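Trainee: Provided below are the primary sequence and the corresponding predicted coordinates.
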Amino acid sequence: MQQAQIDLLVLAFQQGEKRAYSLLYQYFTPGLRRFAGYRVSSQAVADDLVQNVWIKVARRVHKLNDVRVFQSWLYRALRWEISDWRKSAAEQRHAGDDALADIAADGQSEPERIPRLLEALKPEEREIVELFYLHEFSLQAISLTLELPLGTVKSRLHRARQQLQTFYSEGD
């Protein structure tokens, strides 16, 4: 779906058109589920968090002034939902050196190693890598979603790429 189509659907959604809501839901939900799935303990929890976000979005979409930032706004809402869930569940995951040590030991195939390599990154770098590569966000959209300066996004992405390259070569 092109940005112009998304913008028109968001405008229709803001006017209360249920079909527009349905189309936006169908288009964005798979990516949101993937995004949440990387951050929480189970896919069922991720699905619940995504549903909660859609409910909140339906209530608040009329407050969105610039329809061009809908995707960033949606992912930012999911980030807040995940953060709230973590606080209430007192389940704070920390990616540490254990993930790195396990990578080489498991003998995983290439596709199976990728999530493990991402876990070895700092959370703020992992999030940028996922948005850029897995969700195909532009650097500007990442900046809006994470509420970070564009230069910070660029430097974290660069640092994450270097670390991933190091982690990957250590695993061979």
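Mentor: Right, received. Where do you want to start?
Trainee: make it CA atoms for all contacts and neighbour counts henceforth
Mentor: Will do.
Trainee: how far is the longest helix along the chain from where the chain is centred?
Mentor: Ranked by residue count, the top helix of the chain under DSSP state H comes out as helix 150-171. Relative to the mean C-alpha coordinate of its chain, helix 150-171 is positioned 17 Å out (C-alpha atoms, centre = their mean, to the nearest Å).
Trainee: same deal with stretch 48-56?
Mentor: Here stretch 48-56 is found 14 Å from its chain centre; the criterion is C-alpha atoms, centre = their mean.
Trainee: Could you measure from residue 70 over to residue 133?
Mentor: In this view, residue 70 and residue 133 are 19 Å apart by C-alpha to C-alpha, to the nearest Å.
Trainee: Equivalent analysis for residue 93, please.
Mentor: Going from residue 93 to residue 133 by C-alpha to C-alpha gives 22 Å.
Trainee: okay, which residue is most central for the protein?
Mentor: By C-alpha atoms, centre = their mean, the chain has its centre lying nearest to residue 35, at 3.8 Å.
Trainee: Just say helix, strand or coil for that one.
Mentor: Per DSSP: H, G, I helix; E, B strand; the rest coil, the secondary structure class of residue 35 is helix.
Trainee: the helices in this protein, which residues?
Mentor: Remark: helices of the chain, listed N- to C-terminal, are 3-14, 18-37, 43-60, 70-89, 97-106, 110-119, 123-129, 139-146, 150-171; assignment by DSSP H.
Trainee: Below is structure B, check it against A:
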Amino acid sequence: MTEQQEQKWISAAQKGDQDAFEALVRLYEKRVFALTSRMCRNSEDAAEAAQEAFLAAWQGLPFFRGDASFSTWLYRLASNACVDLLRREGRHQAAAGPSLDDEELNLDVPDQAPGPHEAAERRELKEQIEAGLQALSPDHRQVLVLRELHQLSYDEIAETLDLDLGTVKSRINRGRKQLRNFLLQNGNFSPLSSSKETGREG
């Protein structure tokens, strides 16, 4: 699928072409659901948030001016739908205090042919990371999912969520601190000063 084809679908969908919009949904539904699955507590909520995001996209397409890419705009709608759902149902927890720590968490566990014992440990770690993400407030979970799991830069997150860059950095720092504390309390994470990475910001 070329960028030119995507633009044709967008232009047609803006004029009310439902087939063109369905093509955009098929193009992005897996990525949107991957995002909402990380932010919501269960698959039903994730599916509901994804559906709300695409509904908002359909309703908002006539006003989409292309200042940001369509994917960035759709990510924003999906993220906001998740936050709205979590807040509406009152299932988020209060955020912890601020932190200036900017240590990388390396949430993507490598897949280099592990042995059975190592594979089990990695599965356990991934499960603990998922549980830790669910323990965060929606705002902090939102930025961490986009940064660590979808590999967006700070600037891209700021654009996606329509936030100041400083707010993005602050939320990521606080979210990392909370998640790291969660993993430490569950005995599945050891803070290593050598694990800090450079050059990934922005």
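Mentor: Now that the structure is in, tell me what you want to look at. Bear in mind that the values here come from a model prediction, so they are computed numbers and not experimental data.
Trainee: where's residue 21 of structure 1 relative to residue 124 of structure 1, distance?
Mentor: Relative to residue 124 of structure 1, residue 21 of structure 1 is positioned 30 Å away (criterion: C-alpha to C-alpha).
Trainee: Those two: which is more packed in?
Mentor: The neighbour count for residue 21 of structure 1 versus residue 124, taken as other C-alpha atoms under 10 Å, is higher for residue 21 (19 against 13).
Trainee: how about that one, what does it touch?
Mentor: Counting by C-alpha atoms under 8 Å, 6 or more residues apart in numbering, residue 21 of structure 1 makes contact with 9, 10, 13, 58.
Trainee: Buried subset of those residues, written for ChimeraX?
Mentor: Restricted to the buried members of the contacts of residue 21 of structure 1, where burial is judged by 16 or more other C-alpha atoms under 10 Å, the ChimeraX selection command reads as follows:
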select :9,10,13
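Trainee: Now flag whichever of the contacts of residue 21 of structure 1 is closest to residue 46 of structure 1.
Mentor: Nearest to residue 46 of structure 1 among the contacts of residue 21 of structure 1, counting by C-alpha to C-alpha, is residue 58 at 18.5 Å.
Trainee: check contacts around that closest one.
Mentor: When contacts are counted by C-alpha under 8 Å, 6+ apart, residue 58 of structure 1 touches residue 21.
Trainee: how about 7 Å then?
Mentor: Residues in contact with residue 58 of structure 1, defined by C-alpha atoms under 7 Å, 6 or more residues apart in numbering, are absent; none qualify.
Trainee: Can you give the contact residues for stretch 24-35 of structure 2?
Mentor: Stretch 24-35 of structure 2 is contacted by residues 9, 46, 47, 50, 75, 78 when judged by C-alpha under 7 Å, 6+ apart.
Trainee: 8 Å - rerun?
Mentor: In this structure, residues lying in contact with stretch 24-35 of structure 2 by C-alpha under 8 Å, 6+ apart are 6, 9-10, 46-47, 50, 54, 71, 74-75, 78-79, 145-146, 150.
Trainee: Mind giving me the PyMOL select for those residues, buried ones only?
Mentor: Applied in PyMOL, the following selects the buried portion of the contacts of stretch 24-35 of structure 2 according to 16+ other C-alpha under 10 Å:
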select buried, resi 6+9+10+46+47+50+54+74+75+78+79+145+146
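Trainee: Out of the contacts of stretch 24-35 of structure 2, the closest to residue 157 of structure 2 would be?
Mentor: Of all those, the one with the least separation from residue 157 of structure 2 (C-alpha to C-alpha) is residue 146, at 6.8 Å.
Trainee: which residues touch the counterpart of that closest one in structure 1?
Mentor: The alignment partner of residue 146 of structure 2 in structure 1, by TM-score structural alignment, is residue 131. For residue 131 of structure 1, the contact set (C-alpha under 8 Å, 6+ apart) comprises 35, 137, 142.
Trainee: Swap in 6 Å and give it another go.
Mentor: Taking C-alpha atoms under 6 Å, 6 or more residues apart in numbering as the criterion, residue 131 of structure 1 is in contact with residue 137.
Trainee: Same check on residue 100 of structure 1?
Mentor: With contact set as C-alpha under 6 Å, 6+ apart, residue 100 of structure 1 has these partners: residue 120.
Trainee: what about 8 Å?
Mentor: 116, 117, 120, 167.
Trainee: Return the distance of it relative to residue 141 of structure 1.
Mentor: From residue 100 of structure 1 across to residue 141 of structure 1, the span is 30 Å (C-alpha to C-alpha).
Trainee: Spatially nearest residue to the counterpart of residue 169 of structure 2 in structure 1 (excluding sequence neighbours)?
Mentor: Alignment note: residue 169 of structure 2 maps to residue 154 in structure 1; criterion TM-score structural alignment. The shortest distance from residue 154 of structure 1 to any residue other than its chain neighbours is 7.2 Å, reached at residue 139 (C-alpha to C-alpha, 6 or more residues apart in numbering).
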